[in-house]
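J.: From the sequence below, what's the structure:
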Amino acid sequence: MAHPVTVTAEHPLDGLGLRAAGPPALTAVAARHLALLGADDLGSTASDGPGIVSLAGTDARLLTAEIVWARLAPAEEVSDEATAQAATGVAHVHGRRDGEPRGLAADYLTTACSVLAVQGLLAALIGRARGCAVETVRTGVDLAGLLAVGQYLAAATAADEEAAPLAPGGPPFTTADGVCFEVETLDPAAWVAFWRFLGVAERLAGSAWRSFQFRYATACCPLPGELPARARAADWALVLRAAAESGASVCALRSLTDRLAEPRPAAPWRLSPLLPVAGPPSPGAAAETARPLAGFTVLEAGRRIQAPLTAHLLGLLGADVVRVEPPGGDPLRGMPPMCGDLSARWLALNRGKRAVEIDIKSAAGRAALRDLVAGADVFVHNWAPGTAERLGLDDGDLSAVNPALVYAYTSGWAGRLADVPLGTDFMVQARTGVGEAVRPAGEAPAPSLMTLLDVLGGLLGAQAVLAGLLLRERGGHGVRVDSSLLGAAEVLTAPALRRAAEGGACRAPEGFRRPLRTADGWVSVADGPAGQAGAACPGMLADLTQSTAMTSAEVLAMLRSRGLRATTVTTALDTLGADPRFASALTRDEHGALAVPAPWRFA
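T.: The predicted model follows:
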């Protein structure tokens, strides 16, 4: 069915004024996204203290988001991006591929926290329209960090062992003619065929599949040495032939400079209001003060991380989430490690959701899905491109059933780039220069094996849905919202691309956010104007050349006595539940899985 007629794109925050105050690191991304949604930017003031982003309309009812570095942890422990990554385990997970903790050179957690702040403001505005008296939304960069490692944390604290070994190693690969590339497939037969074409024995290639398959879950991928050796013996033309013959997808790593030559939209989402067919939006039930989406129903047909995380966040905001699974249930329910009879990772994204099994490939199943859509406020999915249209479940089809529906598609590429590989996290990282942005100069560009874009893409998906719901409240019609992993990559790399466009160095200096090894662990030094993140650089902290002979407590005491901010690095996620920085906020669900707290506080 063709898309219904769309009206001119609207902005859900038209008529609202926006002011920001505090550290730009905490407020800049949030202010930019709010302005893209239509708020009139009335200026910002840089200062110390918390980040404050405020919205006000003609009724003078102020709505404020307060963003701090540490909402849970002590302020002396988490005081910037570097220490937030270190304390929450992000540096540990990102560093698994390399065998030691390493901070992301991009400001991942402040970006994620800004998106959470915008989510909170949008949710509060929706709640206000339904009688919810919210004045303040509070969030913290440390909360964003816990959310980012939520799946890894749940797995690390489960009673069962991991599905695949946690050991250093993994893609990308390099060819004989110097092309650095990623390979992707969801089919073990295609994986084996790809390597067999390059001369790897079938049994050896097959033995590597499990580690490769579970790299999304473990953030590392130890592989037999013959695989990278065979890649180095082949030229890029032969690798392309191997991919074509096997059905695997390959992508050469692109640089940030390459991305400068390609068009990029201002916003990482697209809102397309749909011309109403009949009837106003369903008002839903009265909202609770602490749960502004109470009374809303979200129907989710997602897999892996991106769409399930989008729906999970909407559920944390109070929506009733109904998950559509194939007959027999989601196979990922059985993905080890387990908590009872459910996967710890699956619970991290899907706890609290109701589930219904529907075969969308059958006419009866599609009819059942349409019946559910008729009573829903939101339908979100991340099916492969063309699937919704082929099955008659695109926005045009479903808006005919429910004209007030917010139809959300969380995709890989958003249909914006030609000749792209599979739209998965690591392939999008490779294609968009993320592999360069997250690693400092002196390190070879390489996509992180932490699912950076799946998580950030899920956050942006929830932000887009909330914008669509607010637009529906204000305009009285359904909305299609599109978000993508590509959009997430563009948000994350935007600062580096701006530096490159201005002729500056797009990559951070060598050694940036490299923790210091101590006698009993690791310490991360805060970023600062004096280059404190380069603590190991010659001349900066000469007394720390012997840090490996000192305990972490001794190193911290020395740093703090000199006015430097630092924290210990979490290097074992299974200890985070007892870590005094976060223990009070981490709980166990009814299955025994560790759960991270909701990232907002409403008042």
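J.: CA only for contacts and neighbour counts going forward, please
T.: Noted.
J.: how about the strands in the stretch 251-400 of the chain?
T.: 269-273, 297-301, 320-325, 338-339, 342-343, 354-357, 378-381 (DSSP state E, counting those that start in this stretch).
J.: Name the residues of the longest helix along the chain that come out as buried.
T.: Secondary structure of the chain per DSSP state H: the longest helix is helix 452-475. Across helix 452-475, burial judged by 16 or more other Cα atoms under 10 Å covers 452-473, 475.
J.: and stretch 61-81, how far from the chain's centre?
T.: Relative to its parent chain, stretch 61-81 has a centroid offset of 20 Å by Cα atoms, centre = their mean, to the nearest Å.
J.: and if you look at stretch 448-464?
T.: On Cα atoms, centre = their mean, the centre of stretch 448-464 falls 2 Å from the chain's centre.
J.: go on, stretch 379-392?
T.: Mean C-alpha position of stretch 379-392 versus that of the full chain (Cα atoms, centre = their mean) differs by 21 Å.
J.: before we go on, could you also do this sequence so I can check it against the first one:
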Amino acid sequence: MNSIPSDRPLTGLAAGVDGPGALTRLAVRHLAALGADVTGHDAPAATGTAGASPASPTRPPHPRTGPARLRLGDAAEIELSWSEDPEATGITDEATAQAATGVMAVNGRRTGAGPRPLTLDYTTALAEVLAVAGLLAGVHAHRRAGTPLRLAATVERAGLLAVSQYLAAAGAPEAEAVPLDPGGATFTSADGTAFEIEALSAEVWARFWRAVGAPEPAVRAGWAPFQFRYATACSALPADLRAAARALPWERLRAAADASGAGICELVTLERRRAEIGAAPAPLWTLRALGATGPAPAPAAGRAGAPASSAPAPLAGVTVVEAGRRIQAPLCAHLLGLLGARVVRVEPPGGDPLRAMPPVTGGVSARWLALNRGKDAVEIDIKTPQGRADLRELVSRADVFCHNWAPGRAESLGLAAADLAAANPRLVYVHTSGWADAVPDAPPGTDFMVQARSGLADALSPVGASTAPSLMTLLDILGGALGAQTVVAALLAADRRGGAVAAESSLLGAADTLLHDLLSGPPAVVDPRRFAEGFRAPLRTADGWVAPADGDADDAALLTAAVADAPTGDALRMLRDKGLSATAALGDIAALPTDPRYAARLPRDSHGAIAVPNVWSQV
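T.: Purely as a prediction, here's the structure:
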């Protein structure tokens, strides 16, 4: 019997880390959580300060230095840097990465006031999660083929992945389904409780608002911008809806939600969340063996020492069956496909309705292509006995099954982990969930509800700004990346133990990845909300914006008046002549394909949709 714990598949493997801590703290923590023995100058970061604001007194500004390198034994290595060409892109840290890749532009749609920064180190966190996923895939490839694998990833490409669905939609030949008008879906009750609602159908939406006395025209007019907020990152709702919410106390609104089937969630403060969890954030993932385990199979004979450039993609030969909806699970499977896996997408009879979600390019939704390009597809009605039998047969020939169904649905259909493992005793079964059963009486586990309940919305709202979630799907993207990392970790666990593995990642785990220090660090850790509204905010120029690097922001701010009268190019030269680091901040994601930094790097696929570069490259 193999003694490797199913939840720590890297036990016995040495991990090395070299390079700036700003690019490795979170990655080191993830590797240590998976059982690796991490060594290197930044190894103490396994329990350190990833996620604190880079400009805080507890963490120095990001060093604009060379790349970081992470290694797992002699099996795999990944190089992580800010940008492939920092001189050309101006990307040298978190602030400039958000500005150049369009993250600030999309996040700013809610206010309509131009690019709006994220206070937390989001693109860096995403890049580190992706780097670990690539590193684990490299170990999997080494085990199968015996060939060491070297990969590279950048924070820049992580930022492009984060905006990929918005970019694809902006580049489509037709317009959005709703105008991109400023607005959000955070409401306030009569007694001052700020809250989010979730309604996954027009019927539920209408029942809730009728129950609180909203005028019928406002109910009808509000559904489309509310429904499409996941796609547009803004939601211009009628003022009458806000007035109806403000007319009732919180308990009456909760009762209306319960009666209508809508989800409702108070915006929880970081202080409250920290008190609730007792400095124990949600687990990043869970991995557990299913049934009996046996000796791990011997690695296939390989060509140890062969040049990395001759190696196949890390997950070549792996088949993934994905039954996902919205973003989290489809993105998880998309990332596995980028690592070389064959992905078979399970869709309902007639195909995924989201294939027709506007805007459409080449007959297919541009957003759908951003998440599902390159996948095979099969139509199965899992509501019928024959459909469930067909799914079991499909999964019996696969390596991985992943889904993001609502809690209890898999069990009610007889498609839970134990059910499918009976058909495939070496199956990796992964549920990319909302809450991972970590929050009692949780509302629906969707991006903005998890932002609200986890305290993330609070952390993203600096002093001077209203507390509200970002309407950019931050957690769906990070949660999808965390799901991909979980899948590859589970593949390693299944290989080493010789049996099926059930695993779960969650949007709450993604939120707690960003909030780790603020939830589990010492009370003295600086709360990013203490920064004024202008923290990381780009400087206005005569024709756009420039974003100084975090470490140079204070000095650059002294030149605010001077750059305001200058074209963006001149403003950048002015800052750089002063020895400051800065880049042009994108004001509209639609301008990215013609931006000189990216014009040659954003090709269109066979449908005419813009495709961002693979987040990993082999070197």
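J.: mean per-residue distance, the longest helix of the first structure to the second structure?
T.: If you overlay the two and look at helix 452-475 of the first structure, the average distance to its match in the second structure is 0.7 Å (mean Cα distance after the TM-score superposition for the first structure).
J.: Tell me what angle that helix forms with strand 269-273.
T.: 30 degrees (axes from the mean of the first three to the mean of the last three Cα atoms, to 10 degrees).
J.: Report the contact partners of the residue mapped onto Gly43 of the first structure from the second structure.
T.: Alignment note (TM-score structural alignment): Gly43 of the first structure maps to Gly40 of the second structure. If you count contacts by Cα atoms under 8 Å, 6 or more residues apart in numbering, Gly40 of the second structure has them with Gly16, Val17, Asp18.
J.: hmm, try it at 10 Å
T.: Residues in contact with Gly40 of the second structure (Cα atoms under 10 Å, 6 or more residues apart in numbering) are Ala15, Gly16, Val17, Asp18, Gly19, Val28, Leu70.
J.: Same check for those residues, but in the first structure.
T.: Counting by both residues aligned by TM-score structural alignment, their matches' Cα atoms under 10 Å, the first structure reproduces these contacts from the contacts of Gly40 of the second structure: Ala15, Gly16, Val17, Asp18, Val28.
J.: So for the second structure, the centremost residue is which one?
T.: Leu478 (1.7 Å; Cα atoms, centre = their mean).
J.: quick one, what contacts the counterpart of that residue in the first structure?
T.: The alignment partner of Leu478 of the second structure in the first structure, by TM-score structural alignment, is Leu456. Residues near Leu456 of the first structure by Cα under 10 Å, 6+ apart: 108-109, 111-113, 115, 148, 306, 309-310, 462, 484-485, 487-489, 491-492.
J.: change it to 8 Å
T.: Leu456 of the first structure neighbours (Cα under 8 Å, 6+ apart): Ala112, Leu485, Ala488.
J.: Val356 of the first structure too?
T.: By Cα under 8 Å, 6+ apart, the contact set of Val356 of the first structure is Val322, Arg323, Val324, Glu325.
J.: is it possible to export those to a markdown table including neighbour count?
T.: Shown next, in a markdown table, are those (neighbours: other Cα atoms under 10 Å):
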| residue | neighbour count |
| --- | --- |
| Val322 | 22 |
| Arg323 | 21 |
| Val324 | 23 |
| Glu325 | 19 |
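J.: thinking again about what came up before, of the kept ones among the contacts of Gly40 of the second structure, just say which sits nearest to Asp595 of the second structure.
T.: Asp18 (33.0 Å; Cα to Cα).
J.: Just give me the neighbour total for the closest one.
T.: A count of neighbours around Asp18 of the second structure, defined by other Cα atoms under 10 Å, yields 18.
J.: isn't it right next to His41, touching?
T.: Yes: counting by Cα atoms under 8 Å, Asp18 of the second structure touches His41, with 6.6 Å between them.
J.: thought Tyr407 of the first structure was touching His477?
T.: No: with contacts counted by Cα under 8 Å, Tyr407 of the first structure stays clear of His477, the gap being 11.6 Å.
J.: Which residue of the two possesses the greater neighbour count?
T.: Using other Cα under 10 Å, the more surrounded residue of Tyr407 of the first structure and His477 is Tyr407, with 28 against 24.
J.: Give the aligned range of the one helix or strand that one maps to in the second structure.
T.: Assigned by DSSP states H and E, Tyr407 of the first structure belongs to strand 406-411. With TM-score structural alignment applied, strand 406-411 of the first structure matches the range 428-433 in the second structure.
J.: what do we get in the first structure for Val103 of the second structure?
T.: In the first structure, the residue matched to Val103 of the second structure (TM-score structural alignment) is Val90.
J.: ugh, wrong one, I meant Thr24 of the second structure
T.: By TM-score structural alignment, Thr24 of the second structure lines up with Thr27 in the first structure.
J.: Quick check: its match is in a helix.
T.: Yes: read with DSSP: H, G, I helix; E, B strand; the rest coil, Thr27 of the first structure is one of the residues of a helix.
J.: Verify the stated contact: it with Ala21.
T.: Yes: Thr27 of the first structure is within contact range of Ala21, at 7.3 Å (criterion: Cα under 8 Å).
J.: Quick check: neighbours shared by these two?
T.: The contact lists of Thr27 of the first structure and Ala21 share Gly51, Ile52, Val53, where a contact means Cα under 8 Å, 6+ apart.
J.: In helices, which of the residues you listed appear?
T.: The helices, defined by DSSP H, take in nothing from these.
J.: Out of the residues you listed, which is nearest to Arg215 of the first structure?
T.: Gly51 (35.6 Å).
J.: need the contact list for the closest one.
T.: Ala20, Ala21, Gly22, Pro23, Pro24, Leu26, Thr27, Ala65, Glu66, Ile67, Val68.
J.: Please report the distance of the last one from Ala363 of the first structure.
T.: Counting by Cα to Cα, to the nearest Å, the separation of Val68 of the first structure from Ala363 of the first structure is 50 Å.
J.: Same check on Phe379 of the first structure?
T.: Distance of Phe379 of the first structure to Ala363 of the first structure, computed by Cα to Cα: 19 Å.
J.: Just want to know which of these two has more residues nearby.
T.: Phe379 (24 against 12).
J.: residue in the second structure matching the more buried one?
T.: In the second structure, Phe379 of the first structure lands on Phe401 (TM-score structural alignment).
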